[in-house]
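Q: Prediction below, plus the sequence it came from.
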Amino acid sequence: MEEVSLLVDATSRLSEPFLLVIVGEFNSGKSTVINALLGRKYLKDGVVPTTNEITLLCYSDNDSIEQERCERHPDGQFICYISAPMLKEMNLVDTPGTNVILQRQQRLTEEFVPRADLILFILSADRPLTESEVAFLQYVQQWKKKVVFVLNKMDIYRSNSELEEAISFVKENTKRLLNAEEVTLFPVSARSALEAKLSLPFPDRTNNEHVLINHPQWGSSKFQDFQNYLLSFMDASTANGKERIRLKMETPVGIADRVLSSCERFVKIELENAVGDLKSIDDLVGSVKEYGLKLEAESNGWKKQILSLIEKAKTRAVNLMESILQLSNLDLIFVYMFKGEKSSSAPATSSVQNEILGPALSDVQSLLGEYSRWLHSSNTEEAHRYLDNFHKKWDSLIEQREMVWSDPQALVRSDEELSVKVLENFNAGSASRVFEKEIREVALGTFGGLGAAGLSASLLTSVLSTTLEDLLALAFCSAGGFLVISNFPGRRKEANEKIEKVADALTQEVEQAMKKDLIQSTEKLAQFVKSISKPYRDAAQQKIKRLELIQAELANTERKIKNLKVDIKFPW
């Protein structure tokens, strides 16, 4: 960033006319003071169109009064070109009343006051320091401008003591308002001074101190001290002349200092906002983890429902196995024992497939499908929420072309739904054949080694109706047959455990697949959020870096301004 544009070279200001801005309450006598200084009624009805205008009085080298003119510039400002000698080195700014300035004349407060080399504050003796004048002084104070006070209409006081009391009142209050140790104040009667000058022929109204010295109105107006004070600013050999140079140089530096302070405050706020934006962006990206935990908690409900269906199917299959593998069901057991693996399934096996596994797997598959759709729907909704948050909060950070317009629905969809795949790879018919195989192995393992006597004794149990009769029949079995049959409960338990193991393996596989789907879904969302946040994050970081560079340059400029202030204060 270049140095503050208003920090112009102070020496270049020396060639410009001294800018004197005249302010005061309406009817305080500003125009009369100006006319008395210039020696003629330049400001009167018909010359300046309205008292609510700012008028700049500049020098014109035309000696003829007819050549003097006032004109409105395109920017709305009135400029009067006058041949008064005082204006060769000094421009005067005549202003409306301070109440009008504060309410409507933003241009004066933002343009002329900051550029003024000296502010001439006209107070009316009949009402010094009105509310609007105090408010305007408080505004001027922030620019640290030199203010000279003129207590006009002093002739209304009946005695010197009344005048001194008024002077003391004004000085005490203005010192407090301007936070100054001393203030410069001139009590005058501008009307008496103007009348004294108007009584002289036109050519003698300017450099006419020797002519006016004996004029009674001029002496009583006390205007001579005030006029000499202003004229001394034009003489570089006087203390006031040197002060004029210092004030002229201080004006751009003061403006730059004021603007610099505003820039520093603005940049500080902007930097704090940019750092806050970056933190908020990072926090929003990091909040995906919290969303993942919330999603995991909600997915537990789905998992309980799905695993409950598998558990119920396992329990029914084990119960069916238990009901088949009873010694009272030897006829059915021998059916399984003598059936070949390639023969058609027994009715009980069909029951496992059609009544237990088939419906259970269908319900589980349906729930897993709903679970996958729920995951995708939740992610899509969350992705839209993140996208809206970024667009609403930080669109001002980036250009329109940098915005992410990707479709969240497509980006957060999983490549494959693992939990659904698990059920697709699990075949109810194969599981039913495993069920049948386990029954056959129990039958063969239990009864395959029996002899004829043992087999006959065993067959007896198939026609006995009670457990006691079973035991009596077993008592007639051979010793070897009894030992073999005694293994029957253990083998039945093993068969049940195998069924449970298959079911538990499926449960574990479904549970792991659901967890992987959940993790994959959350990671997809995290990738999406990271992707859409990148241009915003990059823009915030670039803004922080840019503002930090500006801060460094402002600090460097501040050092230069401080050095200039020292040089201006002690120029020789």
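A: Thanks, I have it. On a predicted model such as this, the values are computed, not experimentally measured, just so you know.
Q: all contacts plus neighbour counts: C-alpha atoms, from now on.
A: Fine.
Q: Excluding sequence neighbours, find me the nearest residue to Ser372.
A: Excluding the flanking residues, the one nearest Ser372 by Cα to Cα, 6 or more residues apart in numbering is Glu417, at 6.8 Å.
Q: Relative to Ser350, how far out is the one you found?
A: As judged by Cα to Cα, to the nearest Å, Glu417 and Ser350 stand 30 Å apart.
Q: more neighbours, these two?
A: Each of Glu417 and Ser350 has its neighbours counted (other Cα atoms under 10 Å); Glu417 has more, 21 against 17.
Q: wait, isn't that one in contact with Lys516?
A: No. With contacts counted by Cα atoms under 8 Å, Glu417 stays clear of Lys516, the gap being 9.1 Å.
Q: which stretches of this structure form strands?
A: 18-24, 55-59, 69-72, 78-82, 90-94, 118-124, 147-152, 184-187 (DSSP state E).
Q: just the angle between the fourth one and strand 90-94, please?
A: In terms of direction (axes from the mean of the first three to the mean of the last three Cα atoms, to 10 degrees), strand 78-82 departs from strand 90-94 by 140 degrees.
Q: Start and end of stretch 400-420, how far apart?
A: 41 Å.
Q: what does it contact?
A: The contact list for stretch 400-420, computed with Cα atoms under 8 Å, 6 or more residues apart in numbering, reads 365, 368-369, 372, 376, 379-380, 383-384, 395, 510-511, 513-514, 516-517, 520-521, 524-525, 528, 532, 535.
Q: Which of those are buried? Put it as a ChimeraX command.
A: Burial among those is assessed by 16 or more other Cα atoms under 10 Å; the matching ChimeraX selection reads:
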select :365,368,372,376,379,380,383,510,511,513,514,517,520,521,524,525,528,532,535
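Q: Put this next to the first one:
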Amino acid sequence: MLRRFLTSTEQELLHAEREQLLALRGPLASLDAAADDLAVLDRGLLQLDELFLLVIVGEFNAGKSAFINALLGHRFLTEGVTPTTTQINVLKYGGEASETQVEPELAVVTYPVEWLREINIVDTPGTNAIVRRHQQITEQFIPRADLVLFVTSVDRPFSESERLFLQRIREWGKKVVIVLNKIDILESPADVEKVIAFVETNGRELLGRKPIIFPISARAARQAKETIGADERTRLWAASRFEPLESYILRTLDERERLRLKLSNPLGIAQRLVERYLAVVEARKTLLRADVTTIGAIQVQLTAYEADLRRDFKYHLSHVDNVLLAMADRGNRFFDETIRLGRVFDLVNAERVRGLFEREVVADTSTRVEAHTHELIDWLVERDFAQWRAVMDYLNKRLALHEDRIIGQVGGQFQLNRQTLLQSVGRAAREIVASYDKEAEARALAESVQIAVAQTAIVEVGAIGLGALLVKLLAATMADVSGVLAAGALAALGFYLIPNKRRRAKNELQARLAELRSRLSQALTAQFETELGSSLQRIREAMSPYTQFVEAQQGTLERTEAALRESQRAMKELASLIGDL
């Protein structure tokens, strides 16, 4: 399109359309648009600078070559009952007839026909071409067409291949003119009208609007143009009914109408791409909403998991506490029975008192505390393992639920990244579940608890276990209490000292056991908080890439949708201005 022939208004429209097509590439690229779609958009940009492009399509036996020869006024192209056009031919103006092979299946052919200075013709193989590649190339030219002339034959109107091809043309919103060829083989005008009615009905159904139909005899039209005798030429020309079609192409489609079509076609392509990728955006948003639900559901699981663990931990911790409280109760009874006048001689024997205290008060306290502590540890390890398994099962169901539905619907790098990240979370969960060594986890946790208890009690751990450590702590308690009993034992002969001695022993035992309960509670609680935090953090870290991807894609899709909506609005306004030319 030569800009020097355009008015200022037309120049502005051309510039605005070019800007819209260029701006559309960004949003499409962000959606990982198909390479073919981007190529179509790029060709639309190039099309704005090309001459008006008239694309001729139809089955090989519909008489396309005969029609083009009639239009050119000379038998330039070979005609026949078998496929004669085996490649795409782009017909342009040239001082003499020539042919240049541009690609193996694409040639540029020049003819000295004046109106080819303003209009280029694309002659295509049949829609039913034997070589599939021919049809693929033909379909590549359709988006570039400013006007499509669909040539069909009265003896075979709207064959199956023609119907499929017209549906494809309709997808691109191209203006289609139907050329009904070979009317000379019908016996009467009434037969011609019947075929026209049939083509009109089917054309309306396929194209969504009443089609423009030109019934012709291309053979009679060419013969008329080549005939010298005026009478015969007039007869053939009238019989061909070619005049209305030729007038439409060369005169009705004047410069302004061709400009309108030239500007409308790339814009129509762009508008359809916008509609297509708005649907992609919506499909991805729907998928991401499901992903947000997945992430939210796992977060709810983790919140419930944390709350359940904290509640159940108190229950398990109370078992340890109850063992020491029971020891305190036994100690009170022991002192009531031991520190009295009737047992004064027993009190003088410190070793005997210590032995009684160890057997009756301390008893199996350390063993029971250790057992309950290990129960707590096993419970915590089992819950951690169960939570990983729950996450894994949920993600597996999530993948299975949506995998078939999403493949091919949203596609591209988005789907690849999303599936990879979602699968990586599931894989991390599976690997942890598969390699989860409960015994090793329990041993490690028990060692951590042991170290924590020792640190709070300022006791050297060495190689001893938790039970031996508790024995040490209880032995220290026993020594302190028995020391109270032994110190000044002879003075206990005084009646007034016995109640005081008993009270001091009880208080000392309660204080030591309260301190031990506090140390154990602090150590176990601190270790529980560490393990709970670590368990939650591992799951969240495994989820993090997927979560970040979903959040980032939500933002990207919102921006892309806004850009596409703005393009849609601007293109609609531009189409209205072009229609007013």
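A: Thanks, I have the structure now. None of the values given here were measured: they were computed from a predicted structure.
Q: what TM-score comes out when they're superposed?
A: After superposition, the two chains reach a TM-score (TM-score structural alignment, normalised by the length of structure 1) of 0.69; 498 aligned residues with a Cα RMSD of 5.0 Å.
Q: Any chance of the strands of structure 1 in CSV with mean neighbour count and distance to Glu195 of structure 1 as columns?
A: As requested, these are exported to CSV (neighbours: other Cα atoms under 10 Å; distance: least, Cα to Cα, whole Å):
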stretch, mean neighbour count, distance to Glu195 of structure 1
strand 18-24, 24, 21
strand 55-59, 21, 21
strand 69-72, 14, 23
strand 78-82, 21, 20
strand 90-94, 22, 20
strand 118-124, 23, 18
strand 147-152, 23, 15
strand 184-187, 19, 17
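Q: and Gly46 of structure 1, which of those strands is closest to it?
A: Closest to Gly46 of structure 1 of these, according to Cα to Cα: strand 69-72, at 10.4 Å.
Q: The closest one packs against which elements?
A: strand 78-82 (3 or more Cα pairs under 8 Å, 6 or more residues apart in numbering; DSSP states H and E).
Q: residues making contact with the strand it packs on?
A: Strand 78-82 of structure 1 is contacted from outside by 53-62, 68-73, using Cα under 8 Å, 6+ apart.
Q: Run the angle between that strand and strand 55-59 for me.
A: On the basis of the same axes, to 10 degrees, strand 78-82 of structure 1 is oriented at 30 degrees to strand 55-59.
Q: Strand 78-82 of structure 1 vs structure 2 - mean distance after superposition?
A: Taken over the aligned residues, the distance from strand 78-82 of structure 1 to structure 2 averages 2.3 Å (mean Cα distance after the TM-score superposition for structure 1).
Q: Just the element for the most centrally placed residue in structure 2, please.
A: Closest residue to the average C-alpha location of structure 2: Gln415 at 4.2 Å, with Cα atoms, centre = their mean. Gln415 of structure 2 belongs to helix 412-435 when elements are defined using DSSP states H and E.
Q: Near Gly80 of structure 2, how many other residues are there?
A: Neighbour number of Gly80 of structure 2 under other Cα under 10 Å is 13.
Q: dump the residue contacts of it.
A: So, once contact is read as Cα under 8 Å, 6+ apart, Gly80 of structure 2 ends up touching Asn61.
Q: repeat for the one 4 residues further on
A: Neighbouring residues of Thr84 of structure 2 by Cα under 8 Å, 6+ apart: Phe60, Thr78.
Q: measure the residue mapped onto Val113 of structure 1 from structure 2 to Leu38 of structure 2 for me?
A: In structure 2, the residue paired with Val113 of structure 1 according to TM-score structural alignment is Ile142. Plainly put, Ile142 of structure 2 is 15 Å away from Leu38 of structure 2 if you go by Cα to Cα.
Q: Neighbour count: those two, which is higher?
A: Set Ile142 of structure 2 next to Leu38 and count neighbours by other Cα under 10 Å: Ile142 wins out with 22 against 17.
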